[in-house]
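K.L.:
mind folding the following:
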Amino acid sequence: MTRLHAVLAATDLSAPARHAAQRAALLASETGARLELLHVLEKTTLDELQAVFVDQDAAVLQRIRELARDALSQLATDIGEPLGVTAGLHLEEGAVLETIAAEADRLDASLLVLGARGTDFMRQWLLGATAERLLRKVRRPILAVKQPPHEHYRKVLVPVDFSPWSAGAVRLARAVAPKAELTLMHAFELPYEGKLRLAFVEEDVILGQRIKARHDAVARLQQFAADAGLSGSAWRTSVIHGATALRVLEQEEELGADLIVLGKHGADMTEELLLGSVTKHVLAHARCDVLAAYR
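P.N.:
Next comes the predicted model:
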């Protein structure tokens, strides 16, 4: 099974971003992974301050760095002490996205944790191009924390398309939430179903084909689970007809899931389709936390 060895939480030190750091600490406590906290001082903001306080820029910038370092240290104490977890602290300057990606590589992070709500960059990263750029730059799993973490993950939803990336998502789900109940979900649609209706194919025939497709999907999902090494009663399957992105959100609500784990494909056309139709949609609209796996 995949194991977490380092969890990196990037924080803008806002109150909502604190949830991401708390979740990262919980994960480190549960899995035994190393906890690292990162705050990036935006280079353009520092440059603007230098222009405004031209006569005392060195003192002002030093004070900003000291305040950020103190806040990061206090955050580490607040989230770590109750769990017996000690965090490594990293205060960097530069472009936020590029600096986060570089630090994730330097620290060899198994998981990057970000708050889905916050200020500036953290508030925007789930929206449109920023999310896509981050998912491409950081070749590591990214956890978007949307809810205050009161306990370890209990119910995890893993959409499955039977690709190798789906198998990786299952392994990652087990690593992040080793004690949670997993639901493997597959959404299927009949190829050219709309065109069949336009060709006046009878509804009974279409329904029969849909039943057959569902039966085949159930069998494939059971085999997929067996190949993934799942056993016992801590997992279940769900096969649903319809568009994946919409069905994932419906299943999230129905199951009361507190985490969705999505497999992200490699750098090819499939990645573009996945980011456009599923990952980006779920990241933006899910109420629970969302983990996007790189592979």
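
K.L.:
CA only for contacts and neighbour counts going forward, please
P.N.:
Fine.

K.L.:
show me the contacts for the residue nearest in space to the middle of the chain.
P.N.:
Centroid check for the chain by Cα atoms, centre = their mean gives Leu291 as the closest residue, at 2.2 Å. Leu291 makes contact with Pro141, Ile142, Leu143, Ala144, Leu259, Ile260, Val261, Leu262, according to Cα atoms under 8 Å, 6 or more residues apart in numbering.

K.L.:
could you also give me the structure for this next sequence, so I can compare it with the first?
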Amino acid sequence: MRIVFATDLSDASKTAIESRTCLECLANIGVREVHLLTVVPDNVSSGLPGMDIASDARTALAAQRDVFEDAGFEVETHVARGTPHRRINGLAERIDADMIVVGSRGESPLENRLIGGTVRNVARTAVRPLLVERIERTESGPAVKKEHLFRDTLYATDFSANAERAFDFFPQLTGATQRAYLLHVRGREQKDGSDTEADARERLDEMATELRDRMGIEVETNVRTGGVVDEILAEETRVGATTTLLGARGTSRLRRLLLGDTAETVVARGNNNVLLVPPESATPR
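P.N.:
Here you go, the predicted model:
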């Protein structure tokens, strides 16, 4: 598996890269090749004294490259100029990456370029599966929010085609996922609709059986009613999920916009790691 790991060279990105447990999780799902990318903003001139940004970035990347190589990964480094989310997606397309990984400090949109707006833009436009790894601020400095990236995976579905595509990504997490939690959120207006809670539970049970047979893991299911994002975040807390798996940019036959704006909002509001799987028809932006 080949990934693009986007870094802004901040302490938060350094923390994400240096987490031994997170590196082991990536190795466990078959990641062998890492393309380490940082994006230099266009509005910074490299011609000014002391402002050779590209050269400084390459020097900083060398230390992060050493961490990945010491962990057994093959590594290439890339320094690009331009808009971060466009360069991240562009590299992922060019090398045919299996996944993009970015770091985020969750609800704290601080000054780092891969925090806040850039992460949301990557989430909105990603053409490859995107893993958002949460970093939190502690008294001793930045720390990984939940180290075991895929150990307890919450999958939220509205039963759309894009949600099914995200579900089909589960087997690629074999070796890292021990427990899966399958969730469907029924909007309040669906309480009296033709699609009943019993129907949803039956569909989730079928999916749970498939996962147990294919991956040999523990699987639980749940149906909640309420606001989609609020219920997903509440379920993350209830089950202690380490990563939330969602489809991106899709609409539901149940008339709920779960896998579009909702996925982006979960990334923006949540504190969990998030794995977004784009629809097959996604094109670069």
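
K.L.:
related to what we said a few turns ago, if I look at the nearest residue to the residue nearest to the centre of the first structure once chain neighbours are set aside, how far off is Thr130 of the first structure?
P.N.:
Spatial nearest neighbour of Leu291 of the first structure, chain neighbours left out: Leu143 (4.2 Å); criterion: Cα to Cα, 6 or more residues apart in numbering. From Leu143 of the first structure across to Thr130 of the first structure, the span is 15 Å (Cα to Cα, to the nearest Å).

K.L.:
between these two, who's got more neighbours?
P.N.:
Leu143 (26 against 15; other Cα atoms under 10 Å).

K.L.:
mind checking how far the more buried one is from Leu89 of the first structure?
P.N.:
From Leu143 of the first structure to Leu89 of the first structure the distance is 19 Å (Cα to Cα).

K.L.:
with Val261 of the first structure instead?
P.N.:
27 Å.

K.L.:
neighbour count: these two, which is higher?
P.N.:
Neighbour count, other Cα under 10 Å: between Val261 of the first structure and Leu89, Val261 has more, with 27 against 17.

K.L.:
mind telling me what that one corresponds to in the second structure?
P.N.:
Aligning on TM-score structural alignment places Val261 of the first structure opposite Leu245 in the second structure.

K.L.:
the helix or strand its match falls within vs the first structure, average offset?
P.N.:
Leu245 of the second structure belongs to strand 243-247 when assigned by DSSP states H and E. Strand 243-247 of the second structure, aligned to the first structure and superposed, deviates on average by 0.6 Å (mean Cα distance after the TM-score superposition for the first structure).

K.L.:
what comes up buried for that strand?
P.N.:
Thr243, Thr244, Leu245, Leu246, Gly247 (16 or more other Cα atoms under 10 Å).

K.L.:
cool, stretch 261-277 of the first structure as well?
P.N.:
Val261, Leu262, Gly263, Lys264, His265, Leu274, Leu275.

K.L.:
who are the neighbours in contact with the fourth one?
P.N.:
Taking Cα under 8 Å, 6+ apart as the contact definition, Lys264 of the first structure lies against Trp165, Glu271, Leu274, Leu275, Thr279, Ala292, Ala293, Tyr294, Arg295.

K.L.:
repeat the analysis, applying 6 Å as the threshold.
P.N.:
Ala293, Tyr294, Arg295 (Cα atoms under 6 Å, 6 or more residues apart in numbering).
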